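J.: Predicted model, plus sequence, below.
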Amino acid sequence: MAGNNTFATPESSDDFEAMCHQLYSLVWNDPGCMRVGRSGQSQFGVDILAFDGTRNVGIQCKHYTKTKFTIATVQGDVQKADDANLQIGHLLFATTTASEAEIVRQVHELSTSRRASGKFTVSVAFWGDICGHIRVHPTVGKSFIPNYPGGTILKISEESSEILSLVRDVSLKLNNLPGASGTEVDRSGSGFSDSRISGCLASQ
């Protein structure tokens, strides 16, 4: 569910990951930003590898609708990246969940401790943070966000509504023709009544 001043979230985990890939390549102006493997493959605690202008960054995407985002979630993927000896300077968790002050505090403490030990740092981009980037780069929102103004998903819905409206108008006009009995248009879905079809065949 979208909160105040946020957009609806992408419909699937894969869509969310694809959106983050496009979004952060624009945010950091990094044409080399890449997704790591595919769904089901071992990804060493990251879904996307990028360069933010100063350091290599790993992005872990968490498309959660009911699952709770916790510090254990962060610690688990941090450990995977450590075990893989991944050469990154920072690990960013991008999630569809709303910001929680306690998680922010815990992640900040973890990141500070890791920096002191010479390890990569950690942060979380909650859905509200991500929406801020989408407002700056609306082309991403148009491709992935349901009902985004001018978006592909909204456009398809609007075009479908226009087609239905056109069909209704044609139906009314046919039924109002001189001599029409009101049964010329078959509303069950075939498009024409048996009598109109017979008439067409007889004229051939």
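T.: Done, it's in. Residues are numbered from 1 along each chain as shown.
J.: hey, let's count contacts and neighbours off CA atoms from now on
T.: Fine.
J.: Specify the local secondary structure of Gly58.
T.: Local secondary structure at Gly58 is given as strand here, using DSSP: H, G, I helix; E, B strand; the rest coil.
J.: Which residues are in contact with it?
T.: Shown in contact with Gly58 (CA atoms under 8 Å, 6 or more residues apart in numbering): Val46, Asp47, Ile48, Leu49, Ala50, Ile88, His90, Leu91, Leu92.
J.: So Phe93 lies in a strand, does it not?
T.: Yes: checked against three-state DSSP, Phe93 lies within a strand.
J.: unless I'm mixing things up, it is touching His63, no?
T.: No: with contact defined as CA atoms under 8 Å, Phe93 does not reach His63; the gap is 10.5 Å.
J.: Would you mark the buried spots in the strand or helix carrying Asp15?
T.: According to DSSP states H and E, Asp15 maps onto helix 13-27. Using 16 or more other CA atoms under 10 Å as the test for burial, helix 13-27 gives 13, 15-26.
J.: got another, please set it beside the one above:
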Amino acid sequence: MRANVQTTAGSHMPTIASSSVPPPSSWEEFENICLAATKIRWRSPDFSKNGRPGQQQDGVDIYGYSRDHDLLAIQCKNTTKKVYKSIIEEEIRKAEIFDINLRTLYIATTAGNDAVLQREVRAMHKDRIDQKKFGVHILFWHDIIQDLSSCEETFYAHFPQFFNTSRSQKKLDVEFVKNVLDESNKFGEINYIASDDFHERGVGEMMLSGFNFNLRNWKSRPHKFSLGNLSAVYDEFIRSMEGFVDTANGMAKYYYKGMDAKAATEEDKIKFHSEFSELKQKAARVVRDYYALAREISANEVH
């Protein structure tokens, strides 16, 4: 898919990342863009805004964990002016009291790339690491857009003016459902739900981990479908998965953590298994409906 931008004669069509994308005027929208780009950069849904407007934030607007379980923080600076070293130092001082386990602070700014500031931040980072303190890096507007544009559906949500009309949106629908189909069965989760073979011991740890990660990931990147029937089925798919995952997590307490196992009566266990089996069958119906429609749409991809 191509961004809807102009090129000079003889030049190649630029990618979204190299296009001239204007920074938002709203600080709240800039935070939303940074949050979306952060989840893409670290391939993790486990990032959130820090508190709410008006609360003390200790130099941190967004925080979360990388897939290596490192605590990361982002301070967003929506400014048309240059960012100076003194501003970085001030944000570092604020973040010192955020969390003792903080691994790295990132300053995200709408400002353009600045080689002098980059050199200064690299030196600050090295000094802090040598002192066994959290590191610091800077992300300029170009860096943020590069991250955001690596996922076209996310980029489209913030900059729909860079895309063509409904045809492009339908392509995004197709791309989205294909990704969900691929992600859904990484550990065999969907095959398990859709099968009629109910395993008495519930869900294995690896599969349960896959369920939890996928559900957080899907919920962290909502998608506006241009195809109304798929939107309704997808919403029901998510609701059904939420109910199934909640129950599966409860079942895991019995078999993998030993919690409440002694307190539960045989009658409780029978009831629990019955409820889980019923929910699994309901989830299976929803999954089959979603997959049938998703595959049909994928097979009739708009060109």
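T.: It's in. Please read all numbers here as calculations on a predicted model, not as lab measurements.
J.: Report the TM-score for the pair.
T.: The TM-score (TM-score structural alignment, normalised by the length of the first structure) is 0.67; 150 aligned residues with a CA RMSD of 2.3 Å.
J.: that older thread, what is the corresponding segment of the second structure for the next helix or strand after the helix holding Asp15 of the first structure?
T.: Going down the chain from helix 13-27 of the first structure, the next helix or strand is strand 34-35, by DSSP H and E. Using TM-score structural alignment, strand 34-35 of the first structure lines up with residues 48-49 of the second structure.
J.: Just give me the mean distance for that stretch relative to the first structure.
T.: Compared with the first structure after fitting, stretch 48-49 of the second structure has a mean deviation of 0.6 Å; criterion: mean CA distance after the TM-score superposition for the first structure.
J.: where along the first structure do the helices fall?
T.: Applying DSSP state H to the first structure gives helices spanning 13-27, 71-83, 101-116, 127-136, 138-144, 152-175, 194-202.
J.: As a markdown table, these with distance to Cys33 of the first structure would be great.
T.: Shown next, in a markdown table, are the helices of the first structure (distance: least, CA to CA, whole Å):
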| stretch | distance to Cys33 of the first structure |
| --- | --- |
| helix 13-27 | 6 |
| helix 71-83 | 18 |
| helix 101-116 | 23 |
| helix 127-136 | 16 |
| helix 138-144 | 15 |
| helix 152-175 | 24 |
| helix 194-202 | 59 |
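J.: Show me the contacts of Gly58 of the first structure that map onto strands.
T.: Counting by DSSP state E, these place Ile48, Leu49, Ala50, His90, Leu91, Leu92 in strands.
J.: and the fifth one, what pairs with it in the second structure?
T.: Just to be clear, that refers to Leu91 of the first structure. Checking TM-score structural alignment: Leu91 of the first structure goes with Leu105.
J.: what sits against its match?
T.: Residues near Leu105 of the second structure by CA under 8 Å, 6+ apart: Leu72, Ala73, Ile74, Gln75, Ile92, Ala95, Phe134, Gly135, Val136, His137.
J.: Now compare those with the first structure and keep only the conserved ones.
T.: Retained contacts for those in the first structure, judged by both residues aligned by TM-score structural alignment, their matches' CA atoms under 8 Å, are Leu72, Ala73, Ile74, Gln75, Ile92, Phe134, Gly135, Val136, His137.
J.: Mind checking the helices of the first structure for the one nearest to Gly37 of the first structure?
T.: For Gly37 of the first structure, the closest of the helices of the first structure is helix 13-27, at 11.7 Å, according to CA to CA.
J.: mean offset of that closest one relative to the second structure (after superposition)
T.: Between helix 13-27 of the first structure and the aligned residues of the second structure, the post-superposition mean distance stands at 1.2 Å (mean CA distance after the TM-score superposition for the first structure).
J.: Counting by contacts, list what that helix packs against.
T.: Applying 3 or more CA pairs under 8 Å, 6 or more residues apart in numbering; DSSP states H and E, one finds that helix 13-27 of the first structure makes contact with strand 48-51, strand 56-62, helix 127-136, helix 138-144.
J.: mean shift of the second one relative to the second structure?
T.: Which is strand 56-62 of the first structure. Compared with the second structure after fitting, strand 56-62 of the first structure has a mean deviation of 0.6 Å; criterion: mean CA distance after the TM-score superposition for the first structure.
J.: Looking at the helices of the first structure, which is nearest to Gly3 of the first structure?
T.: Closest to Gly3 of the first structure of the helices of the first structure is helix 127-136 (CA to CA; 8.3 Å).
J.: corresponding residues in the second structure for that closest one?
T.: Under the criterion TM-score structural alignment, helix 127-136 of the first structure matches residues 141-150.
J.: among the helices of the first structure, which is nearest Ser42 of the first structure?
T.: In terms of CA to CA, the element of these nearest to Ser42 of the first structure is helix 71-83, at 9.8 Å.
J.: mean shift of the closest one relative to the second structure?
T.: Compared with the second structure after fitting, helix 71-83 of the first structure has a mean deviation of 0.9 Å; criterion: mean CA distance after the TM-score superposition for the first structure.
J.: what does that helix contact?
T.: Here helix 71-83 of the first structure makes contact (CA under 8 Å, 6+ apart) with Phe44, Gly45, Val46, Gln60, Leu91, Phe93, Ile103, Gln106, Val107.
J.: so which of the kept ones among the contacts of Leu105 of the second structure would you say is closest to Asp127 of the second structure?
T.: Nearest to Asp127 of the second structure out of those is Gly135 (CA to CA; 8.6 Å).
J.: got the contact list for the nearest residue to the closest one once chain neighbours are set aside?
T.: Of all residues not flanking Gly135 of the second structure in the chain, Thr104 sits nearest, at 4.5 Å (CA to CA, 6 or more residues apart in numbering). Shown in contact with Thr104 of the second structure (CA under 8 Å, 6+ apart): Leu71, Leu72, Ala73, Phe134, Gly135, Val136, His137.
J.: swap in Thr121 of the first structure?
T.: Gly89, His90, Leu91, Ser111, Thr112, Arg114, Arg115.
J.: lining up the residues you listed with the second structure, which overlap?
T.: Kept across both, from the contacts of Thr121 of the first structure, using both residues aligned by TM-score structural alignment, their matches' CA under 8 Å: Gly89, His90, Leu91, Ser111, Thr112, Arg114, Arg115.
J.: Dump the residues you listed into a markdown table; add distance to Leu174 of the first structure as well.
T.: Formatted as a markdown table, these follow (distance: CA to CA, whole Å):
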| residue | distance to Leu174 of the first structure |
| --- | --- |
| Gly89 | 68 |
| His90 | 66 |
| Leu91 | 63 |
| Ser111 | 70 |
| Thr112 | 73 |
| Arg114 | 74 |
| Arg115 | 74 |
